[in-house]
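A.B. asks: sequence unknown, structure follows:
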């Protein structure tokens, strides 16, 4: 399987996106958050804005509360969480995300699995990476490994969060994410 071509429309200007990073871990602090560091470096290198960054324990209600708080913040467009997407009993990030989603982006998990399969083979089956939308904010739950975060950013999010990406991208539909709330 080959990587599809990525096309940037030269007639469009780059639009920086405000992104928050949430690390989920019972054992790490922010100073040991390699995945968050990887994402922050890539976010800033791409020209986007790091809007917030924190770490929480693997507690479903706490994670969901933080996601809701950031979704209510007009200064945050996207939330990327790392960790807690596996199969163990303490891995509750996916459930917390789904508690918050208004709509799930099912194809995000599919594409992430395809990207992961190219790197780690059938071990990709153990990931429950997910994406969704809530309150006009994109939410993505990535595995806690820095490699998985690199893959998700480099192969998916980097392109979908670039307004110049053709034929379509997440940024161009920001104004319409919550249009159902404005209808009478």
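C.D. replies: That came through, no problem. Just so it is clear, the model here is predicted, and its values are computed rather than measured.
A.B. asks: contacts, neighbours, all on C-alpha from now
C.D. replies: Fine.
A.B. asks: Would you tell me what the next helix or strand after the helix or strand containing residue 108 is?
C.D. replies: Residue 108 belongs to helix 106-120 when elements are defined using DSSP states H and E. Going down the chain from helix 106-120, the next helix or strand is strand 130-134, by DSSP H and E.
A.B. asks: contacts for that following strand?
C.D. replies: The contact list for strand 130-134 (Cα atoms under 8 Å, 6 or more residues apart in numbering) reads 71, 94, 97-98, 100-106, 108-109, 138-142, 177.
A.B. asks: try 10 Å
C.D. replies: Strand 130-134 is contacted by residues 67-68, 71-72, 78-81, 85, 93-95, 97-98, 100-110, 112, 138-143, 177-178 when judged by Cα atoms under 10 Å, 6 or more residues apart in numbering.
A.B. asks: If I take whichever helix or strand comes after that strand and helix 106-120, what angle do their directions form?
C.D. replies: Following strand 130-134 in sequence order, the next helix or strand is strand 137-142 (DSSP H and E). Following axes from the mean of the first three to the mean of the last three Cα atoms, to 10 degrees, one obtains 30 degrees for the angle between strand 137-142 and helix 106-120.
A.B. asks: Show me what strand 137-142 is packed against.
C.D. replies: If contacts are counted by 3 or more Cα pairs under 10 Å, 6 or more residues apart in numbering; DSSP states H and E, strand 137-142 sits against strand 18-24, helix 60-72, strand 78-82, helix 93-100, strand 103-104, helix 106-120, strand 130-134, helix 146-152.
A.B. asks: take the one below as the second:
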């Protein structure tokens, strides 16, 4: 049996913030650097304010694009009134990846202790596209990428990974 080869994914990065710009988007920059270092492709990048409808609209747009396999947002996952990324993501999901938030909390707990309870990181799938909502700090983006996403976005990772099931994510939408 031959070894699996790496398959680069096309990943879009969305920063959710009322104050960040392209010049000071450290969390977005962190994710872009990590995905490119891993051999993946930056498919799109945007910055939007904390607006539920705008975030959901961008996610839907990216889910419709055949040029995007994964969309990762950073920011807006906290508990304050302006934090609406989780709700926007859930407006779009067809299926939620429940264990992502749990595993992210475990990873975070090792770094920031009980403060991890304040994160509402989430993930799901819509129209064959993976969607992830990460906190807005560069360290949280590093932790999510290094500890969870990098291995799951690597087709060589065993016993299983997100890449190997990608062709079947939208099988319910195909004709029988």
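C.D. replies: Everything's here; your move. It should be emphasised that the depicted structure is a prediction, and the values quoted were computed from it without experimental measurement.
A.B. asks: Make a ChimeraX selection of the buried ones in the contacts of strand 130-134 of the first structure.
C.D. replies: Remark: buried members of these, expressed as a ChimeraX selection using 16 or more other Cα atoms under 10 Å:
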select :67,68,71,78,79,80,81,85,93,94,95,97,98,100,101,104,105,108,109,112,138,139,140,141,142,143,177,178
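A.B. asks: Once you drop chain neighbours, what's closest to the most centrally placed residue in the first structure?
C.D. replies: Taking Cα atoms, centre = their mean, the centroid of the first structure lies closest to residue 140, which sits 2.8 Å from it. In space, and not counting its chain neighbours, residue 140 of the first structure is closest to residue 131: 4.3 Å by Cα to Cα, 6 or more residues apart in numbering.
A.B. asks: That neighbour maps to what in the second structure?
C.D. replies: Counting by TM-score structural alignment, residue 131 of the first structure lines up with residue 123 in the second structure.
A.B. asks: And residue 181 of the first structure, by the same measure?
C.D. replies: Aligned counterpart of residue 181 of the first structure in the second structure: residue 173 (TM-score structural alignment).
A.B. asks: residues near that match, how many?
C.D. replies: Using other Cα atoms under 10 Å, residue 173 of the second structure is surrounded by 9 other residues.
A.B. asks: hmm, back to that, which part of the second structure lines up with the helix holding residue 108 of the first structure?
C.D. replies: The aligned range for helix 106-120 of the first structure is 98-112, by TM-score structural alignment.
A.B. asks: post-alignment, the matching stretch versus the first structure, mean distance?
C.D. replies: Here the mean offset of stretch 98-112 of the second structure against the first structure after fitting is 0.2 Å, by mean Cα distance after the TM-score superposition for the first structure.
A.B. asks: and that stretch, how far out from the chain's middle?
C.D. replies: Relative to its parent chain, stretch 98-112 of the second structure has a centroid offset of 14 Å by Cα atoms, centre = their mean, to the nearest Å.
A.B. asks: And for stretch 86-96 of the second structure?
C.D. replies: Counting by Cα atoms, centre = their mean, stretch 86-96 of the second structure is centred 12 Å from the centre of its parent chain.
A.B. asks: Name the surrounding residues that touch that stretch.
C.D. replies: Contacts of stretch 86-96 of the second structure (Cα under 10 Å, 6+ apart): 50-60, 63, 73, 75-78, 85, 120-135, 169-170.
A.B. asks: Now the terminal residues of stretch 14-26 of the second structure, how far apart.
C.D. replies: Stretch 14-26 of the second structure has an end-to-end distance of 12 Å (criterion: Cα to Cα, to the nearest Å).
A.B. asks: Could you tell me where it falls in the first structure?
C.D. replies: The alignment of stretch 14-26 of the second structure onto the first structure (TM-score structural alignment) covers residues 22-34.
A.B. asks: Any buried residues in that stretch, and which?
C.D. replies: For stretch 22-34 of the first structure, the buried set under the neighbour-count rule, 16+ other Cα under 10 Å, comprises 22-25, 30, 33-34.
A.B. asks: quick revisit: between the helix holding residue 108 of the first structure and strand 130-134, how many degrees?
C.D. replies: 150 degrees.
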